[in-house]
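Student: Whatever this is, show me its structure:
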Amino acid sequence: MTLAFNDGSDTLADLVTHLKDQLRSEVPPGVFRGTIQPLQPLQLDELVLDLAVPSELHRTRLRSETLERMEAIASDYLERTVQVRVSVAQMRLSTDSAPGGGTVGALNDQRPSTSSTDLSSSIDLRDRAQKVPPAATSGGLEVGKYTFDNFVIGNSNRFAHAAAVAASEAPGMKYTPLFIYGESGLGKTHLLRAFGHNVNTLFPDKSCLFITTEEYLTQFVAAISSNSVPAFATRMRKLDVLLIDDIQFIAGKSGLQEELFHTLNTLYDLGSQVVISCDSKPDGIQDLEERLRTRFSQGLVVDVQPPDIETRMAILNSLAERIGFWLPSDVCALIANRVSDNVRSLEGALRQVYARSNLFNDAITLELAESVLRDLVSASEVHITVELILQETAQVSGYTVDQLVSASRKRALVEYRKIAMYLSRDMTNHSLAELGSFFDRDHTTVLHAIKTSEERLAERADFYDRYIKVQRAIQDRLRSAE
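Tutor: Next comes the predicted model:
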């Protein structure tokens, strides 16, 4: 849903007030008065916060690092990743006082001109999929974070990787659709995003969209509500490359299945490339129309399996290199032997070892790794549920489960909510969309919580202590049940 600039939305107004309050103490007073105070809200949607300033001079004063800080503050407040865009708009002065004193400019009824003054692209969000790299079109993940170069190849994924590389180098010419299946946390999403990255590198003129099935459904429902299904269908059917993640969530959704079937037929006839990921083979998807199941199987179906010990060690070394620290071989072997269920669990274990080392300035040794791994519970060894994680988080924090999944923005509560989301991602095999349903949020909120938790675990001792207390409470609960 979009919160328009003239709808009086409390969420939008509160967000901009919070943004200014945070920046007031971070920038010099003169800079605040000249660049931050004049900012006025335009609109807020799932991906972008649009702000306005009264002149081109005000806009040019905004430094890129200030914009990045604004995006970080807004994303943290909303608990999802958003981009901040600033445009020039005519304003009239109001006598209303701003929260911090002074007057604020109220927007005229006309929208700003974005033809030449927008700090970022002025392309309509509905068309962004055809204009920007896939990693930026969905979920806010960094462009270039997922590439074929940093995908670790082993016996468990070699065929899927080779098929993805070959198809991305000649999109639409072979393996369409390319259907990649496997359990959660094994790298399917990495392959899809890497596919999109490679297409954008080799064929910059081709339109390419990465989208989760949840996002596809959300956009389809919005199109129905606004009587714009034909326009939605046209946008999807004009793509050169369509990458759909977690297609298993289409089960039982007959309207979306009908729409997707016709879209796939059109793309196939036009020679476009389609890549799909799923947690099972096409035959394993429940409540799926047979004609769609046949279409999924028409190209090439490949799987990814849990990594073997050699691949797990290679993954750990690759991640350590990306984070920027040296991983001793004995510690690498220890983690690889202890954590064997999926890549996500491997990365979670390594990040916790690094966080402990970084926070307390300790060398990464076998003893330190043993201490960290002792508190870890592999999802493959015992069945851990999100409900259990929420219950133990509530017990440790003093909040109730209802409060943890509420819309409250109390700082301590928000941090415990993020910890519960992070542990749920690390200790269960649920997808982001599934986790979102447990917390009454969408998958982008969960993704943002995981990302910020990773950063805070390595930087803040108080956050790390809270995390460890919840993790150990879960461990104790499981031991008592044995």
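
Student: Every contact and neighbour count from this point should use C-alpha atoms.
Tutor: Will do.

Student: Go ahead and confirm Val401 touches Ala394.
Tutor: Yes. Applying C-alpha atoms under 8 Å as the test, Val401 and Ala394 come out as touching, 5.7 Å apart.

Student: Tell me which of those two has more neighbours.
Tutor: Shown here are Val401 and Ala394; by other C-alpha atoms under 10 Å, Ala394 has more neighbours (21 against 18).

Student: isn't there a helix covering the more buried one?
Tutor: Yes. According to DSSP: H, G, I helix; E, B strand; the rest coil, Ala394 belongs to a helix.

Student: need the contact list for the closest residue to Asn317 other than its chain neighbours.
Tutor: Once flanking residues are discounted, Asn317 sits nearest to Leu327: 6.7 Å by C-alpha to C-alpha, 6 or more residues apart in numbering. For Leu327, the contacting residues are 317, 320, 364, by C-alpha atoms under 8 Å, 6 or more residues apart in numbering.

Student: quick one more, to check against the first:
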Amino acid sequence: MCGAGWPIATCLEKRRSNCGLIMSEISLALWRDIMTHLRQQHTSLCRQWFEQLQPVDMNAGLLTIQTNNAVQQNYLQKRCVRQFTEAAQLATGALVTVEFVDGVAIPSTNKPNVAPNNQVNASNHHIASQPASISNGQKQIDWLEDQLVLSPDYSFDQFVTGPENELAYSAAVAVANHLGSTYNPLFIHGGVGLGKTHLLQAICQTVLSSNPGLPICYLSCGTFVNQFLDSIQLGQMNEFRRHYRQVHLLVIDDIHFLANRERTQEEFFHTFNELKQLNRQIVLSSDSPPSEIPKLAERLVSRFQSGMVATVAKPQFETRVAIVRAKARLRDLELPDDAVSYIATKIDTNARELEGALTTIQGHATIHQKSFDLTLTRQVLGDPTDQDQTRQVTLQQVIDAVTKSYNVRLSDLQSKRRHKSITLPRQVCMWLARRRTRFSLQEIGGYFGGRDHTTVMHAIQTVDQRVKDDTNFAKQVNKLDSLLSNNRSTDDPR
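Tutor: Just a heads-up that it's a prediction; the model follows:
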């Protein structure tokens, strides 16, 4: 039903023969139907800032939706078109498509503003001066498509600070406001899901907000490596170097993937030097500090350490409570304090798993039409007072236990080193991860240095066989397994 009390089909018919006022009413009615569908069928997708979106035109089967800024527009266009189109088609009963535009929409063209070739389109945060394709019959390197998509969720306003991340947060804010002159480079390191990517994206968003035309580049280290190799193969190194050496802000996530890649390290070394000489800002993230990245050239280690090196650590209870509340507000969820505290107590690893818990509980609440309260939270996450229910073990807990027991570092486990002192704890990690977590063989192998599932299978078989043959080894591994299953502090089990 539309806002006037008519079925949607009737409203659409009236739209064809009436003017402005009816059009406004129909748009509002359609929008309510679309948003209702999204909340019911795509609960985890919806955000509080969706309320700021405005439908501005419906013409020739194209629904144009206006966003508040370029970051929202690019995020929605890249990640949410399918869900919005599905909702629009159900609301109208027609083959409607959806597009998002930034700022003042132009209904006559239904196209967002496009930057000239010598400028940067902020909605894609890329260098537009380089062609996205090269029409010479060769394989084309799409410089633009491979950049990471900025999420409106990852702003400084949404970042929860605590003693575990205060330095990294303050440094990131300073860098965003004073590119090239404060903490250059900025190197942020820490475990999985602790906020490194959030800070990197917050820097990008702050810079784009104040300087929409500034050339910036935000990508994963894996993309940098792949584009470098493709450029060599296709004879396009001049384009590669122009692409990366004219930016004012270069942000690379997971720079530790440069490990063991000598040619890529050489190229990045020269890119780093040229940007630094021009006072262009460089921001990097890694799972370990520069000195612990295996087989990273000393001259790169030295340069990475020449600016600010800041760590992010596991959040304490108070910080976890604040994270849960912040994530709930972002999803427009009202949570009682006891449910918030329960989630923060139950999930003690990182922000990503806290958000995953919220998504899971929210999904149960929507599907079963229940209130998001402590009772439902206990049902979904499990009750620690129930002795028959084993608490789910996280991959980080497995890693913490093994690295402490064998006195090795995570970077060692993820490296290509084959020495027995590294290979054995890596195999034990894989064995415990498969036994105590829900990760697949492929996911486990990917985390430990990009190894395939057959390597994980071999590791499991090796540990199983050694448990049978070596009594002392069996005791050590079984004690680790017992500590994890009981979710107790992982004291050295040797």
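
Student: buried stuff in the longest helix along structure 1?
Tutor: Longest helix in structure 1, counting residues (DSSP state H): helix 461-481. Neighbour-count burial for helix 461-481 of structure 1, counted by 16 or more other C-alpha atoms under 10 Å, picks out 461, 463-464, 466-468, 470-475.

Student: again, but for stretch 387-404 of structure 1
Tutor: Within stretch 387-404 of structure 1, the residues scored as buried using 16+ other C-alpha under 10 Å are 388-394, 396-397, 400-401, 404.

Student: Next, give me the two most distant ones among the residues you listed.
Tutor: For the buried residues of stretch 387-404 of structure 1, the farthest-apart pair by C-alpha to C-alpha is Leu388 and Ser397; their separation is 14.1 Å.

Student: circling back: closest to Arg61 of structure 1 among the contacts of Leu327 of structure 1?
Tutor: Proximity of the contacts of Leu327 of structure 1 to Arg61 of structure 1 (C-alpha to C-alpha) peaks at Ala320, which lies at 38.2 Å.

Student: So what does that closest one match up with in structure 2?
Tutor: In structure 2, the residue paired with Ala320 of structure 1 is Ala328, using TM-score structural alignment.

Student: give the contact list for its match.
Tutor: By C-alpha under 8 Å, 6+ apart, Ala328 of structure 2 lies in contact with 334-335, 358.

Student: can you redo the contacts of Leu327 of structure 1 as a markdown table with distance to Leu141 of structure 1 and secondary structure?
Tutor: Formatted as a markdown table, the contacts of Leu327 of structure 1 follow (distance: C-alpha to C-alpha, whole Å; DSSP: H, G, I helix; E, B strand; the rest coil):
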| residue | distance to Leu141 of structure 1 | secondary structure |
| --- | --- | --- |
| Asn317 | 22 | helix |
| Ala320 | 19 | helix |
| Ile364 | 29 | coil |
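
Student: Let me know the closest of those residues to Glu169 of structure 1.
Tutor: Compare each of the contacts of Leu327 of structure 1 with Glu169 of structure 1 using C-alpha to C-alpha and the shortest gap goes to Asn317, at 27.8 Å.

Student: isn't that closest one right next to Cys332, touching?
Tutor: Yes. With contacts counted by C-alpha under 8 Å, Asn317 of structure 1 reaches Cys332, the gap being 7.3 Å.

Student: quick one: secondary structure of the residue nearest to Asn317 of structure 1?
Tutor: Recorded secondary structure, Leu327 of structure 1: coil (three-state DSSP).

Student: where's it relative to Glu321 of structure 1, distance?
Tutor: Look at Leu327 of structure 1 and Glu321 of structure 1: by C-alpha to C-alpha, to the nearest Å, they are 8 Å apart.

Student: Next: Asp375 of structure 1.
Tutor: Relative to Glu321 of structure 1, Asp375 of structure 1 is positioned 24 Å away (C-alpha to C-alpha).

Student: Check Phe151 of structure 1 too.
Tutor: To Glu321 of structure 1, Phe151 of structure 1 is 13 Å away according to C-alpha to C-alpha.

Student: Just want to know which of the two has more residues nearby.
Tutor: Neighbours per residue, other C-alpha under 10 Å: of Phe151 of structure 1 and Glu321, the larger number sits with Phe151, 16 against 12.

Student: Just to be sure, that one is in a strand?
Tutor: No. Counting by three-state DSSP, Phe151 of structure 1 is located in no strand; its state is coil.

Student: For the equivalent of it over in structure 2, give me its contacts.
Tutor: Matched across to structure 2, Phe151 of structure 1 falls on Phe159, judged by TM-score structural alignment. Phe159 of structure 2 sits next to 198-199 when contact means C-alpha under 8 Å, 6+ apart.

Student: what helices or strands is the longest helix of structure 1 leaning on?
Tutor: With contacts defined as 3 or more C-alpha pairs under 8 Å, 6 or more residues apart in numbering; DSSP states H and E, helix 461-481 of structure 1 has these neighbours: helix 386-397, helix 411-427, helix 443-459.

Student: Tell me which of these approaches Arg63 of structure 1 most closely.
Tutor: Closest approach to Arg63 of structure 1 among these is made by helix 443-459 (23.3 Å; C-alpha to C-alpha).

Student: Right, I'll leave it there.
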